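>>> What follows is a predicted structure for the sequence shown.
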Amino acid sequence: MTPGVRPLIAGNWKMNGTLREAAALAEGVRAGLDRVAGADLLICPPFLHLHVAAASMGWKPVAIGGQDCSADANGAHTGDISAAMLADAGCGYVILGHSERRADHSETDTLVQAKARAAIAAGLIPIVCVGETEAQRDAGEAEAVVAAQLAGSLPPDFANAKGVVAYEPVWAIGTGRTPTEADIAAMHGRMRAELAARFPGQGEATRLLYGGSVKPSNAAAILALPNVDGALVGGASLKAEDFLGIGAAVPA
């Protein structure tokens, strides 16, 4: 962890659950909040479930976020959700540039940066995701790929807006595989150096999350690494006990 930076444990529910299941999951997290004292918690339900999850959670002290937003403020964009709509629904954060969006919807660094600009303009904190494929890591290109994604995806006011970066190696998402602790520490160190160089005085304190098969059994070791300031949790966030267990791994 980074000294002086409060960790963030963010749950990305992805495209899962019914309204009833979302309410039950949120209530389960709320019931166990006393287990988590050392970190901020964030849940990011599907768009349709945002309000019911927030209401079931009691709105506070867990933050609510969206899983994506449009780069446009409004208009004829069928099926899209604007950052202002998310803010109006009570969101404080939005996940952008997740590898599943980059791969399934052909999102580029340029588009991710435009979305981050829109999120910041609406008062949201963007969580911008970066990460390499297995082929890129095997070719020794992992750090260069992530550095390029950071350069292309983050707008100039990112650090000033308290933006968050989430490193998720594509090959570790939902696979049960994780990089070694040394690999995670090396990548987070490289990201810290890139951010510190681009945003002097602010990049040193930008929260850097690790994502990719994080679970209660490995959370403590990962969260103890330098420059790892929390986790972006996928599958384990769909079980309140597991999500809370990851949060509880952060020392109070």
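Yes, it's here.
>>> okay, CA-based contacts and neighbour counts for the rest of this
Will do.
>>> roughly how far apart are the closest residue to R190 other than its chain neighbours and I184?
Nearest residue to R190, sequence neighbours excluded (C-alpha to C-alpha, 6 or more residues apart in numbering): E143, at 7.0 Å. Separation of E143 from I184 (C-alpha to C-alpha, to the nearest Å) stands at 11 Å.
>>> repeat for F47
According to C-alpha to C-alpha, F47 and I184 sit 31 Å apart.
>>> neighbour count winner among the two?
I184 (21 against 16; other C-alpha atoms under 10 Å).
>>> Could you say which helix or strand holds the more buried one?
Taking DSSP states H and E as the criterion, I184 maps to helix 181-198.
>>> Need the contact partners of that helix.
143, 146-147, 150, 167, 202-204, 206, 208, 210, 221-222, 225-228 (C-alpha atoms under 8 Å, 6 or more residues apart in numbering).
>>> Go again with 7 Å.
E143, A147, Q202, G203, E204, I222, L225, P226, N227, V228 (C-alpha atoms under 7 Å, 6 or more residues apart in numbering).
>>> Return the subset of those residues lying in helices.
E143, A147, I222 (DSSP state H).
>>> Sort out which one of those residues lies nearest L25 for me.
Taking C-alpha to C-alpha as the measure, I222 is the one of the ones in helices among the contacts of helix 181-198 closest to L25, at 24.7 Å.
>>> check contacts around the closest one.
Per C-alpha under 7 Å, 6+ apart, neighbours of I222: E181.
>>> mind checking the end-to-end distance for stretch 42-61?
Stretch 42-61 has an end-to-end distance of 9 Å (C-alpha to C-alpha).
>>> With stretch 78-96 instead?
Start to finish, the residues bounding stretch 78-96 are 19 Å apart (C-alpha to C-alpha).
>>> can you list contacts of it?
So stretch 78-96 is in contact with 51, 63-70, 72-74, 112, 118-119, 122, 124-129, going by C-alpha under 7 Å, 6+ apart.
>>> likewise stretch 29-42?
6-11, 57, 62-65, 240, 244, 247-248, 250-252.
>>> Could you do stretch 110-127 as well?
With C-alpha under 7 Å, 6+ apart, stretch 110-127 has contacts from 69-73, 83-84, 87, 92-97, 152-155, 161-166.
>>> List the buried residues of it.
111-120, 122-127 (16 or more other C-alpha atoms under 10 Å).
>>> Please apply the same query to stretch 206-223.
For stretch 206-223, by 16+ other C-alpha under 10 Å, it's 206-216, 219-220, 222-223.
>>> And here is the other one:
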Amino acid sequence: MTRTPLIAGNWKMNLDHLQAIATVQKLAWTLKDARHDFDDVEVAVFPPFTDLRSVQTLISADKLPIRFGAQDLSQYDSGAYTGDVSGAFLAALDAQYVIVGHSERRTLHAETDEVVAAKTAAAVKHGLVPVVCVGETGEQREERGAGVVPVEQLQVVLDAVQPSEIVVAYEPVWAIGSGQAATAEQAQDECAAIRRGIAAAWGDEAAAATRVLYGGSVKSGNIAGFLREPDIDGALVGGASLDVQEFAAIARFRQHVGL
């Protein structure tokens, strides 16, 4: 089964709304000049909340083929939840995606697997595609074995939604922001374990149709190795997504290596 690769740029807490406009414009021009086929490799950016309206207006007005999403959402639709942003608000901005359960949210904001599942269900309810992040620390990987913790995290989510409604992103927490990436073989082993976990819960056909991304110090110099692996369907890119030329080179991995 063919799964369209997704190259997703998580800007984290970087770029104000004016910088966001300039970045998306430059990215669109760079990929257009390179004759990038957006139907062959999907490209999405995930700006901060304060940039979303500006990015949405630009993409809509200029009919840009770049997709966009938010970095988080509330599990609640409305109410006395100061600082939260609901899926309904994101859907009203025509966002297509939302990141859920990123390791930084799990660590810095103490988000549990149950909260991640609730947020995932809220995203699906409002027509958004959640990019559900799962992963493990180096200590967890050493003590429990490769693939165990990510699959357990995902199983809680799959009790709330169907795999056809989500994208999964594997994060080796020990690699994020370190400049050190998992090897392609390690990433493949983890993503294959995730796919087996989906198959155990929902069957082989559902597992074969679900996109699984790798996210952990992804760069133009290593993306081809990851995307050659059979169970890796794209990348959740962090710091490198802030550099337009670098992010465009990641998105154009097929042209570089003939994949």
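Okay, I see it. Treat the numbers as computed from the prediction; the structure is a model and nothing was measured.
>>> Quantify their similarity with the TM-score.
Scored against TM-score structural alignment, normalised by the length of structure 1, the superposed chains reach a TM-score of 0.94; 249 aligned residues with a C-alpha RMSD of 1.4 Å.
>>> one step back: out of the contacts of stretch 78-96 of structure 1, which are inside strands?
When DSSP state E is applied, these are split such that A63, I64, G65, G66, I125, P126, I127, V128, C129 fall in strands.
>>> Which residue in structure 2 aligns with the first one?
When structure 2 is aligned by TM-score structural alignment, the residue opposite A63 of structure 1 is R67.
>>> do the same with T133 of structure 1
By TM-score structural alignment, T133 of structure 1 lines up with T137.
>>> again with A122 of structure 1
Aligned partner of A122 of structure 1 by TM-score structural alignment: H126.
>>> Against L93 of structure 2, how distant is its match?
For H126 of structure 2, the distance to L93 of structure 2 - C-alpha to C-alpha - is 12 Å.
>>> and the aligned residue in structure 1 for L108 of structure 2, how far is that from A151 of structure 1?
Residue pairing (TM-score structural alignment): L108 of structure 2 is matched to D104 of structure 1. Per C-alpha to C-alpha, D104 of structure 1 is found 22 Å from A151 of structure 1.
>>> Those two: which is more packed in?
Using other C-alpha under 10 Å as the criterion, D104 of structure 1 and A151 rank with A151 on top: 17 against 9.
>>> Mind checking what secondary structure that one has?
Three-state call for A151 of structure 1 (DSSP: H, G, I helix; E, B strand; the rest coil): helix.
>>> Columns distance to A172 of structure 1 on top of the contacts of helix 181-198 of structure 1, output as a markdown table?
As requested, those are exported to a markdown table (distance: C-alpha to C-alpha, whole Å):
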| residue | distance to A172 of structure 1 |
| --- | --- |
| E143 | 16 |
| A147 | 19 |
| Q202 | 29 |
| G203 | 26 |
| E204 | 26 |
| I222 | 14 |
| L225 | 18 |
| P226 | 20 |
| N227 | 19 |
| V228 | 17 |
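>>> Restricted to strands, list those.
Short answer: those have none in strands (DSSP E).
>>> about what we covered before: residue range for the helix or strand following the helix holding I184 of structure 1 in structure 2?
Next in sequence after helix 181-198 of structure 1, counting helices and strands by DSSP H and E, comes strand 208-211. On structure 2, the counterpart of strand 208-211 of structure 1 by TM-score structural alignment is residues 212-215.
>>> chain center to that stretch, what's the gap?
How far stretch 212-215 of structure 2 lies from its chain's middle: 7 Å, per C-alpha atoms, centre = their mean, to the nearest Å.
>>> The residue lying closest to Q67 of structure 1 once chain neighbours are set aside sits in which helix or strand?
Excluding the flanking residues, the one nearest Q67 of structure 1 by C-alpha to C-alpha, 6+ apart is I95, at 4.8 Å. In this assignment (DSSP H and E), I95 of structure 1 forms part of strand 93-96.
>>> Quick one: residues contacting V132 of structure 2.
By C-alpha under 7 Å, 6+ apart, the residues touching V132 of structure 2 are I99, V100, G101, I166, V167, V168, A169.
>>> hmm, which of these are common to structure 1?
Here is what carries over to structure 1 from the contacts of V132 of structure 2, by both residues aligned by TM-score structural alignment, their matches' C-alpha atoms under 7 Å: I99, V100, G101, V167, V168, A169.
>>> counterpart of D51 of structure 2 in structure 1?
D51 of structure 2 maps onto H49 in structure 1, by TM-score structural alignment.
>>> Tell me, how many residues neighbour its match?
When neighbours are counted by other C-alpha under 10 Å, H49 of structure 1 registers 18.
>>> picking that back up, out of the contacts of stretch 29-42 of structure 1, which sit inside helices?
M57, A240, L244, G247, A248.
>>> Check those and tell me the two furthest apart.
M57 and A248 (18.1 Å).
>>> what's around the closest residue to V244 of structure 2 other than its chain neighbours, how many residues?
Distance criterion C-alpha to C-alpha, 6+ apart; nearest residue to V244 of structure 2, sequence neighbours excluded, is L27 at 5.6 Å. The tally of other residues near L27 of structure 2 (other C-alpha under 10 Å) stands at 21.
>>> what about L27 of structure 2, is that helix, strand or coil?
Look at L27 of structure 2: counting by three-state DSSP, its state is helix.
>>> From K63 of structure 2, how far out is it?
14 Å.
>>> again, but for T137 of structure 2
40 Å.
>>> So these two - more neighbours on which side?
Between T137 of structure 2 and K63, counting by other C-alpha under 10 Å, T137 is the more crowded of the two (15 against 9).
>>> got the ones in strands among the contacts of stretch 78-96 of structure 1 as a markdown table, with distance to G79 of structure 1 columns?
Formatted as a markdown table, those follow (distance: C-alpha to C-alpha, whole Å):
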| residue | distance to G79 of structure 1 |
| --- | --- |
| A63 | 25 |
| I64 | 21 |
| G65 | 18 |
| G66 | 15 |
| I125 | 22 |
| P126 | 20 |
| I127 | 22 |
| V128 | 21 |
| C129 | 22 |
